[in-house]
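In: Quick one, fold the following:
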Amino acid sequence: MNLDLTGKRAVVCGSTQGIGKASAIELALMGADVTLIARDEQKLKNVIQELGGKGKHSYLVADFTSPETLKQKITEFAATNAIHILINNTGGPPGGQAIDAQPEEFVKAFSNHLLCNHILVQAVVPSMKKEKFGRIINIISTSVKIPIRGLGVSNTTRGAVANWSKTLSLELAPFGITVNNVLPGATMTGRLESIIKTNAQKNDKTFDEAKADMIKEIPAGRISEAHEVAAAVAFLASPAAGYINGVNIPVDGGRTGSL
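Out: Presented below is the predicted three-dimensional model:
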């Protein structure tokens, strides 16, 4: 099985922590040249030092709350660098019921996720077509299969990204480009810790009690680590995954109650 990414350039968003960082590490170990994108330059420098492999690694400082700046930076980078792999990964919007959300909350989430993802795709696809190799992987959420209570804006936005992704998979397949989604379940990241704290406060429980309640819903009996989700991302980015296209792959320990 060909998992070698030597000579391939991977752009990884949200890569200074959590699943994004873990994905960057896995891709580097598979031989890819990795370009990190995040808003904190010092954290980017720190992650660069952690990347293994023999690739030439770099970073771009960009904030997804400023789509025009992101567009400028990724367009300039893509003009002089062939990009073969794009990992779209953005932190989710705050929790809350959909009915209580203000319109501007949906607009902000739509911009941070779908619009910024689209800007990145438009910038990298020309080189993917030229190289006749492309992997676009969107890290979303299992909420695209079953909505998660208390994450109204996130559920709505993630669903839009999933449908956008499926559409792109049909349009780009003839050029050797695949577009897939990885759907993390409960993964021990800063965002999950925040969700557990919120659940604990809402139900008058301790953090450990709220965490135990969450684990009870997972057939695997535990919360995953970021590197386990990153393993799925890395495989989809490899030459071996060239015929996998347009799918949503849950990495959730069997928690999602749908096919």
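In: C-alpha only now, for contacts and for neighbours.
Out: Noted.
In: So which residues of the stretch 51-200 of the chain form helices?
Out: Counting by DSSP state H, counting those that start in this stretch, one finds helices in the stretch 51-200 of the chain at the ranges 67-80, 103-110, 116-131, 152-172, 190-202.
In: Now find how far off-centre the fourth one is within its chain.
Out: Going by Cα atoms, centre = their mean, to the nearest Å, the spacing between the C-alpha centre of helix 152-172 and its chain's C-alpha centre is 13 Å.
In: What distance do you get for the residue located most distally from the centre of the chain to residue 61?
Out: In the chain, residue 204 marks the outermost C-alpha relative to the chain mean, sitting 32.1 Å out by Cα atoms, centre = their mean. Per Cα to Cα, to the nearest Å, residue 204 is found 40 Å from residue 61.
In: so what's residue 41 up against?
Out: For residue 41, the contacting residues are residue 61, by Cα atoms under 8 Å, 6 or more residues apart in numbering.
In: hang on, the earlier thing: possible to save the helices of the stretch 51-200 of the chain as CSV with mean neighbour count and distance to residue 236?
Out: Shown next, in CSV, are the helices of the stretch 51-200 of the chain (neighbours: other Cα atoms under 10 Å; distance: least, Cα to Cα, whole Å):
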stretch, mean neighbour count, distance to residue 236
helix 67-80, 15, 22
helix 103-110, 15, 25
helix 116-131, 19, 15
helix 152-172, 20, 13
helix 190-202, 16, 24
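In: for the ones you listed, which one sits closest to residue 4?
Out: With Cα to Cα, the closest approach to residue 4 among these belongs to helix 116-131: 16.0 Å.
In: Please state the offset of the closest one from the chain centre?
Out: In terms of Cα atoms, centre = their mean, the centre of helix 116-131 is set 16 Å apart from its chain centre.
In: rewinding a little: helix/strand/coil for the residue farthest from the centre of the chain?
Out: Three-state secondary structure (criterion: DSSP: H, G, I helix; E, B strand; the rest coil) places residue 204 in coil.
In: so what's it up against?
Out: Residue 204 is in contact with no residue at all, counting by Cα under 8 Å, 6+ apart.
In: structure for this one too, so we can compare:
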Amino acid sequence: MDLGIAGKTALVLGAGGGLGSAIAAGLGAEGARVAVADIDLCAAESTAATITGAGGTAMALAWDLGDLSLVEPNISSIEAKFGAVDILVSITGGPPPGGVIGHDAEVWRKFFDSMVLSVFAITDRVLPGMKARKWGRVITSTSSGVISPIPNLGLSNALRSTLVGWSKTLAGEVGADGITANIILPGRIATKRITFLDEKKAEREGRSVDDVRAESLAAIPAGRYGDPSEYADVVSFLASTRASYVTGSTIRVDGGYVSNV
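Out: Predicted coordinates:
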């Protein structure tokens, strides 16, 4: 199936590893020119090298999403090299585990800036070009916690839920311009983040990591953790011309893990 995105410019945030790296590689394999952004420049360069090594086109950017002053220069550098951004895939780092009670206001501000406000600002920067071309894709990766809050991930549950309301509203405002806006959320995908969360849960509950992992696997109808490439494939479809009538949606890639209707 031709996804129709060869030659399009894609910006993938948080693409130095895990889900972001897989998404960037997937879009690169479809012929998109990929701007790989990450707070860790070496990690971004590694992902970009993987894409170019496979015959694709990519550039790496050091991008601390908590620093909003970087939005203009980084977008401008992408435009200078690849042209205006057609596809924006936003993935922001997860905050530390913990509840929602007792955090200092500065903690909320710090993670709101990097996880939420950065996405708003970057999207606002690329939307005028998308509107002018009457084509664009705004894809925002969140967490299954926006559907069913995850215990001990209070900051993530609260802040990522903000992105869902924003994306749904955005879809209504830009649909007539040929732009789609969708939320995609992972279940238990085999990344370093999931390994970290499994380890923290085991430590907190005085159990082995193997026991925690086995409990998670038993709750997943597919019987396994997902592969990052499986998540990336769904993003590639949402970024494609074939997905032109999919907008304002929240799409789970979780092997049936989240039981909520």
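In: Once they're superposed, what TM-score comes out?
Out: Scored by TM-score structural alignment, normalised by the length of the first structure, the superposition of the two chains gives a TM-score of 0.95; 259 aligned residues with a Cα RMSD of 1.6 Å.
In: Could you identify the residue of the second structure that aligns with the residue farthest from the centre of the first structure?
Out: For residue 204 of the first structure, the equivalent position in the second structure is taken to be residue 206, counting by TM-score structural alignment.
In: Repeat that for residue 147 of the first structure.
Out: For residue 147 of the first structure, the residue aligned by TM-score structural alignment is residue 149.
In: For its match, which non-adjacent residue is spatially closest?
Out: If the residues on either side of it in the chain are set aside, residue 149 of the second structure comes closest to residue 157, at 5.7 Å by Cα to Cα, 6 or more residues apart in numbering.
In: Distance check, the match of residue 204 of the first structure against residue 234 of the second structure.
Out: The gap separating residue 206 of the second structure from residue 234 of the second structure is 36 Å, by Cα to Cα.
In: got it, and residue 77 of the second structure?
Out: Here the criterion is Cα to Cα. By it, residue 77 of the second structure lies 28 Å from residue 234 of the second structure.
In: Which residues does the strand ranked longest in the first structure contact?
Out: Taking residue count as the measure and DSSP state E as the definition, the longest strand of the first structure comes out as strand 177-184. When contacts are taken as Cα under 8 Å, 6+ apart, the neighbours of strand 177-184 of the first structure outside the stretch itself are 128-129, 132-142, 162, 165-166, 168-169, 172, 229, 232-233, 236, 242-252.
In: residues in the second structure matched by it, start to end?
Out: When strand 177-184 of the first structure is aligned against the second structure using TM-score structural alignment, it corresponds to residues 179-186.
In: what about that stretch, how far off from the first structure?
Out: Superposing on the first structure places stretch 179-186 of the second structure at an average distance of 0.4 Å from its equivalents, by mean Cα distance after the TM-score superposition for the first structure.
In: with the second structure superposed, average distance for the helix or strand harbouring residue 25 of the first structure?
Out: Secondary structure assigned from DSSP states H and E places residue 25 of the first structure in helix 18-29. Helix 18-29 of the first structure differs from its equivalent in the second structure by a mean of 0.4 Å after superposition (mean Cα distance after the TM-score superposition for the first structure).
In: quick check: that helix aligns to which part of the second structure?
Out: Matched against the second structure by TM-score structural alignment, helix 18-29 of the first structure falls on residues 18-29.
In: Please apply the same query to stretch 85-95 of the first structure.
Out: Residues 87-97 of the second structure are matched to stretch 85-95 of the first structure when aligned by TM-score structural alignment.
In: how near is the residue most central in space within the second structure to residue 242 of the second structure?
Out: Averaging the C-alpha coordinates of the second structure gives a centre point, and the residue nearest to it by Cα atoms, centre = their mean is residue 91 (2.8 Å). Noted for residue 91 of the second structure: a distance of 22 Å to residue 242 of the second structure, by Cα to Cα.
In: about what we covered before: determine which of the helices of the stretch 51-200 of the first structure approaches residue 6 of the first structure most closely.
Out: Judged by Cα to Cα, the one of those that comes nearest to residue 6 of the first structure is helix 116-131, at 13.9 Å.
In: The helix or strand hosting residue 47 of the first structure vs the second structure, average offset?
Out: Counting by DSSP H and E, the secondary-structure element that holds residue 47 of the first structure is helix 41-50. Compared with the second structure after fitting, helix 41-50 of the first structure deviates on average by 1.6 Å (mean Cα distance after the TM-score superposition for the first structure).
In: Give me the buried stretch members for that helix, please.
Out: Buried residues in helix 41-50 of the first structure, defined by neighbour count with 16 or more other Cα atoms under 10 Å: 44, 47-48.
In: what range in the first structure matches stretch 128-135 of the second structure?
Out: On the first structure, the counterpart of stretch 128-135 of the second structure by TM-score structural alignment is residues 126-133.
In: So what touches that stretch?
Out: Outside stretch 126-133 of the first structure, the residues that touch it by Cα under 8 Å, 6+ apart are 78, 82-84, 134, 175-177.
In: Which one of the residues you listed is nearest to residue 35 of the first structure?
Out: After measuring the contacts of stretch 126-133 of the first structure against residue 35 of the first structure - Cα to Cα - the closest member comes out as residue 83, at 9.5 Å.
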